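Asker: what follows is a predicted structure for the sequence shown.
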Amino acid sequence: MTTPAVSPGAALLRASRMFSLPAAISSPPGDWSTATKHHSDTATKHFPTRLSVTTTQASRVNGDWGFKRSFPAKTTSKQTIPLIRINKVDAIEEVTDFDSASDHSLTLLKFQEMNMAITTPPARKSDVYDSYTKPVSVFEEDSDITAFEPGQETESENKRWRFNGPWLAGMADGDFEKYLNKNVRNRRADFRAYLKQHMAKEQTAEKRRTALEAGQDDKQVAEVAPEAITDEIYTENLRRLRADRIELYRLISRFLDLAPVSIEAETQNIGAMAHNVSREFRQTGPYSVHGPPITHPSAGLSYLRTRNFQENHPLYGPQREHAPVKSRVLHPRHPASGVFNAMIGTGGFVAQTSSGDTVTGNRRSSARALEEFDLSTKGGAKKYFGIRSATVDSNGRINVAVDDSFPQTVMVHQETLGEAEVWKQSSKASNSSPGTRGSGRPAGTPHRAFASGKSYGLSSERKL
């Protein structure tokens, strides 16, 4: 069956962004190691693949979402926030296939409320502490490179995140064979010309080095043209490159613009290096071990470059830390089974606590929530954590690092929400231990709260 003919104006409107939905992006790559494990069909994906569509409250009652057919109000009215995603405008049953899009849309709003900046993942395990204390934004000019001059791609290959070629370590055998047959085998002549240019540069550098050792001016040495590389010289240098796997891989990766490998992978091939040839190992990049990300490293979650700003409290002035986030304990610690870090659900993401949290170790009531399941609390145990950093890995997953906040920061935040009264709790603590040093008032002061949720205007019972 052929599609009905339309006028050029109608075809232009159909293809425009105003009257058409963007094509769905590829689904997140699966983890083959978990193929035999149970997974929920309703679990939220790592990142959205389709556009979220919303409408006004009055239009939702009538089922009007801007499409050619109305949607059932019984299904769309169950959502608190009107958000849907269209899987197919015209299905085989002549209906519009849609489902709720609140999962990713609300997660985006939660993440933006935390005022987090996406940082570059650590290049090595030893750099985890530096990435925690000295985060580097993914929008820095030396790493966020999408267009560069000829020759700049080699200088920034360990920093940039976008490459024309795929990441070979993450490809299956079938995809690798397709890539060889489609993109590599038909470029033999181009690679031969690229090798001749590289050999000509090496010979030019060797002649200039010889001139310097002889006390001559190296600038007067003429450059060797690629046409001067004969077949005998080319064959001899090719045999040398085949014996030096590291240098050969570097030339192939730069020719095909492949993502670089880590320094650990290079040092494993020291025995395959050419004899009497010095090699300078490249610095490991943030995307060398697990490959470059499939999207921009920020994933569109946040466009902030830094989080170095202070939150100003109306009574207590500038705060030392940002406001903590109330998180749910999803999986407590269980050292007997090898789980040393508790799993925390914060802002729609799953994070792990640090193994050396000092505040939790000193406060046993808080530590109990991370060491055993709380069956008495509805929805599970909850605890305030401070968000330290957020990164996006090569598979599109968001990794959030959390840590314990200072008790004073948690108390001030609870007071703002009306969950606690700072000075009343501090005065009780001072009366119970008058000889200790803390943030509370001296013993004997009246139990009076300076502020609460009502005085901040957060309560609906506030009188005008």
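Answerer: On my side now, so go ahead.

Asker: alpha carbons only for contacts and neighbour counts from here, please
Answerer: Will do.

Asker: what is the longest helix seen in the chain packed up against?
Answerer: When every helix of the chain is counted residue by residue (DSSP state H), the longest turns out to be helix 188-213. Applying 3 or more C-alpha pairs under 8 Å, 6 or more residues apart in numbering; DSSP states H and E, one finds that helix 188-213 makes contact with helix 231-243.

Asker: one more structure, for comparison:
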Amino acid sequence: MASRSISPGGALLRASRVFSIPPPLQPPASDMSSTGGFNSDTSTLPHPIHMSITTPQSSLAKGDWGLKRALPLRSTTKSSTPVIRIKKMDTFEHITEFGSAADHTLSLQKWLEMGIPLTTPQMRESTQSHLDTPGKSVFEDAIDTTATAEGTGLTEIDARWKFNGPWLAGQTQGEFNAYVQKEVRKRKLDFHKFLRGACSVALAKERREQRASSEGVDEVELNPPAEDVTDEQFKDYVKSLRQDWTELYRHIRTFLDLPPASSAKSAADPISELLLFKPLSPYSQEQDTSVSSSPYRDSGPPKTHPSAGLSYSRTNSTLFNHPVFGPQSSKSPIDARIISPKGAANGSTYLGVGGFVTSTPYKDESYRFKRGGRTSTPVPMVPGLVNIEPDKVGGSKVYVQPKSATVNPKGMVILAVDSAEMGAVDVKEGNTDYVPPPPPTITRGVSPSGFSRTLQRDGAGARDFGLSN
């Protein structure tokens, strides 16, 4: 049987890429501040909102991008990175509005070359940052999940990165009020039905404990069915919830599928405004036993997968094999640009690493400032860290070693770097004729017990990079 013929217009639409272009994401909101901000319409966004499209060289010479109409050759063939993003497929003037997508495309290419793994945010354990729990890989089986089986414990439920409800601690008062009016208020009857089920389970558990204590039978062997709840029993159960913050917060979180907070204290105020019922007793520190172990309890869950498609490796413990000197103790260092010296307008120092902005290494003494003699002018150990050096072609640069990265809920990449080792820098620059051994770094500090001590740490020498016999 002959196939049904397709009209030229239908064939064009079927072969067109217009149906495979996803809708653009919402642009990231700017930080609200009472002072004036400096924003640019042409600056690179923290994350892409349009899909990047490329085409083969044979089609590029014809202006064919698989769209409704051909694009002008003058603006597409002269670029060294022919990658575009479609802003509007067909405007009122019958033109295709597009722009270059080389910014995010090249940043992704550089990121893949650096091979930086993605980790979860550090969990704040105290006011001192060195005591915080280090982040884990986002691909660990315990946290790389979106759903849990029935009967799973609260710890496994909190480890998810995707929830149906919003993170209340990260909402403004207006966003919270809108969520209550549009989502929570209409589900009041459903929540009462949910509480009746929870009350039935609680009564069955209480009956099981009484039977186990009277008959001397193990509680695990007894599994009575859920009981029918009367109105009087339900009222008593609601009154008991008003006295127990932990149990109240757990039921509301389970019903609305809310992300965990750092503790019940941080969720006490929003939960009390959910218009379900007001607690009779105020929050007390003694009741705060529901500290979540979720890696996103302090920063909130991400909007997409925690890796954001940037990397799929679990660890940074990979071996770099140099073609001449063999295996190296560390990867090849990255040449970072000092984009904001200490003497800039904002007073902070920032580095540009592969298209991403990061701070200087915190634990490295060479990035800290020292007093030079009797003068009060700080003298940095890294050139170009205080003021801009106009005589440097391309700006001041310094070698760093990327360590790990985290994607926050706003879609921004938080990159952590360390200072590059001297031997790795010499191998990178080709200065391998003579590599002097690095002097030991001596730092003085105070131990936790209060006694002064002297620490001596030897840097990586030439032997670690295959430069010595």
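Answerer: Nice, thanks for sending it over. Note that the structure is a prediction, hence the values are computed from the model and not measured.

Asker: post-alignment, the longest helix of the first structure versus the second structure, mean distance?
Answerer: Following the fit onto the second structure, the mean deviation recorded for helix 188-213 of the first structure is 2.8 Å by mean C-alpha distance after the TM-score superposition for the first structure.

Asker: how far does that helix sit from its chain's centre?
Answerer: The chain centre lies 40 Å from the centre of helix 188-213 of the first structure; the measure is C-alpha atoms, centre = their mean, to the nearest Å.

Asker: and that helix with helix 231-243, angle?
Answerer: Computed by axes from the mean of the first three to the mean of the last three C-alpha atoms, to 10 degrees, the angle separating helix 188-213 of the first structure from helix 231-243 equals 90 degrees.

Asker: buried residues in helix 188-213 of the first structure, which are they?
Answerer: Counting neighbours by 16 or more other C-alpha atoms under 10 Å, one finds that the buried residues in helix 188-213 of the first structure are 191, 194-197, 199-201, 203-205, 207-208, 211.

Asker: mind listing what the nearest residue to Gln285 of the second structure once chain neighbours are set aside touches?
Answerer: Among residues not flanking Gln285 of the second structure along the chain, Lys265 sits closest, at 7.8 Å (C-alpha to C-alpha, 6 or more residues apart in numbering). Neighbouring residues of Lys265 of the second structure by C-alpha atoms under 8 Å, 6 or more residues apart in numbering: 283, 285, 288.

Asker: any idea how far Lys265 of the second structure lies from Val400 of the second structure?
Answerer: According to C-alpha to C-alpha, to the nearest Å, Lys265 of the second structure and Val400 of the second structure sit 40 Å apart.

Asker: for the first structure, longest strand please?
Answerer: Among the segments of the first structure that qualify as a strand by DSSP state E, the longest is strand 382-392.

Asker: next helix or strand past that one?
Answerer: Sequence-wise, the next helix or strand downstream of strand 382-392 of the first structure (DSSP states H and E) is strand 398-404.

Asker: what angle do that next one and strand 382-392 make?
Answerer: Counting by the same axes, to 10 degrees, strand 398-404 of the first structure lies at 140 degrees to strand 382-392.

Asker: in the helix or strand just after strand 398-404 of the first structure, which residues are buried?
Answerer: Counting by DSSP H and E, the next helix or strand C-terminal to strand 398-404 of the first structure is helix 407-417. By neighbour count on 16+ other C-alpha under 10 Å, the buried set for helix 407-417 of the first structure is 408-417.

Asker: over to stretch 246-262 of the first structure?
Answerer: 246-247, 249, 251, 253-254, 256-262.

Asker: over to stretch 298-308 of the second structure?
Answerer: 298-302, 305-308.

Asker: hmm, Pro46 of the second structure is touching Gly411, no?
Answerer: Yes. With contact defined as C-alpha atoms under 8 Å, Pro46 of the second structure reaches Gly411; the gap is 6.5 Å.

Asker: tell me which of these two has more neighbours.
Answerer: In this view Pro46 of the second structure and Gly411 are compared by other C-alpha atoms under 10 Å, and Gly411 has more residues nearby, 18 against 14.

Asker: which residues touch the more buried one?
Answerer: By C-alpha under 8 Å, 6+ apart, Gly411 of the second structure lies in contact with 46-47, 302-303.
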